[in-house]
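**Q** no sequence on this one, just coordinates:
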């Protein structure tokens, strides 16, 4: 697998616009909190490191990854935001529950983005086991929270450019 040796959060060859003019919401699932807290720390730090003002970053928790869709919808309905980052972690178990949750969350996040014409970023780990989640939440494969934050910055900039 190509990702076995790669840090997926390396943006050294990418131009990242300043996050200073934008307001971001971050919705974090409480389920698998060890992982989602690490994702949040990565996202928050990446936003700040790229110029976002801490007062323009709004963090809210929801019970689990399934509720990320509703959380993003509530944020966009009630706050003036340029992008919302959804952070969660669903780890494969013994039942098909994993498939239903992952599919519902991916579709729900897409639908919220379309509903509001705002970037809503899928920062949800969907892993086979705990170790894969750890590897992608600040471990050897980087931090998916970092990636979600950079995506949010780039998409907010694109929206501003095209929407004037």
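**A** Perfect, I can see it now. All of these numbers come straight from a predicted model, not from anything done at the bench.

**Q** please count neighbours and contacts with C-alpha atoms only from this point.
**A** OK.

**Q** please identify the helix or strand for the residue sitting nearest the centre point of the chain.
**A** Nearest to the geometric centre of the chain sits residue 123, at 3.1 Å (CA atoms, centre = their mean). Here residue 123 sits within strand 120-127, counting by DSSP states H and E.

**Q** put this beside the first:
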């Protein structure tokens, strides 16, 4: 599993009160993206963030452009989707496009973008990462905490 060497972000949650957070989630695999978004909102609350804008888009390919719009008004952004590998090359194209797009948003705007897009071979792998009860990983929470932590680091570097 991907999270085998991941840091435990819950031990030292950043205190991010006063930051503006943007969350964007795809509608594909809605039960899973609803969970990722709910866990992102829980992470924001745990970090003291009250100014949260949450929006939905059709699919994962649309995440970067909406993340860019959120970055224009937020201190941190986190994006959530689920892409399950099928039998065609479409999976690779979508994953590359989304990953490159979200990275570009962060680098072009200077606003951290938490990458919570699950790129998996099976829906079970996505469930294992979605922060459901019994899931070994919680990418909605983790991606949000990572984005908030990076935003605080950037703010400290600018001061």
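**A** Okay, I see it. All values derive from a computational prediction rather than experimental measurement.

**Q** hang on, the earlier thing: and the residue nearest to the centre of the first structure, what's its match in the second structure?
**A** Under the alignment (TM-score structural alignment), residue 123 of the first structure maps onto residue 116 of the second structure.

**Q** list the contacts of that match.
**A** By CA atoms under 8 Å, 6 or more residues apart in numbering, the contact set of residue 116 of the second structure is 36, 78, 79, 80, 81, 139, 140, 143.

**Q** what does stretch 23-37 of the second structure contact?
**A** 40, 52-60, 62-63, 66-67, 70, 77-82, 116, 126-127, 130-132, 138-141.

**Q** now with 6 Å, please.
**A** 54-60, 77-81, 130, 140 (CA atoms under 6 Å, 6 or more residues apart in numbering).

**Q** quick one: which of those residues sit in strands?
**A** Judged by DSSP state E, the subset of the contacts of stretch 23-37 of the second structure located in strands is 54, 55, 56, 57, 77, 78, 79, 80, 81.

**Q** and the first one? What does it align with in the first structure?
**A** Residue 54 of the second structure maps onto residue 59 of the first structure when the alignment is built from TM-score structural alignment.

**Q** before we move on, what about the fifth one?
**A** For residue 77 of the second structure, the aligned position in the first structure is occupied by residue 84, per TM-score structural alignment.

**Q** who's in contact with its match?
**A** Here residue 84 of the first structure is in contact with 24, 25, 26, 120 (CA under 6 Å, 6+ apart).

**Q** ok, these in the second structure, which still hold?
**A** For those, the contacts that persist in the second structure are 24, 25, 26, 120, with contact defined as both residues aligned by TM-score structural alignment, their matches' CA atoms under 6 Å.

**Q** strands of the second structure, start to end?
**A** Going by DSSP E, the second structure shows strands at 20-26, 51-57, 76-84, 113-120.

**Q** can you give me the helices for the second structure?
**A** 30-46, 63-71, 90-109, 123-129, 139-158 (DSSP state H).

**Q** among those helices, which is nearest residue 5 of the second structure?
**A** helix 139-158 (13.3 Å; CA to CA).

**Q** which part of the first structure lines up with that closest one?
**A** Under TM-score structural alignment, the match for helix 139-158 of the second structure in the first structure covers residues 144-163.

**Q** out of the contacts of stretch 23-37 of the second structure, which are buried?
**A** 54, 56, 57, 59, 60, 77, 78, 79, 80, 81, 130, 140 (16 or more other CA atoms under 10 Å).

**Q** from these, which is closest to residue 108 of the second structure?
**A** The closest of those, once distances to residue 108 of the second structure are taken by CA to CA, is residue 77, at 13.4 Å.
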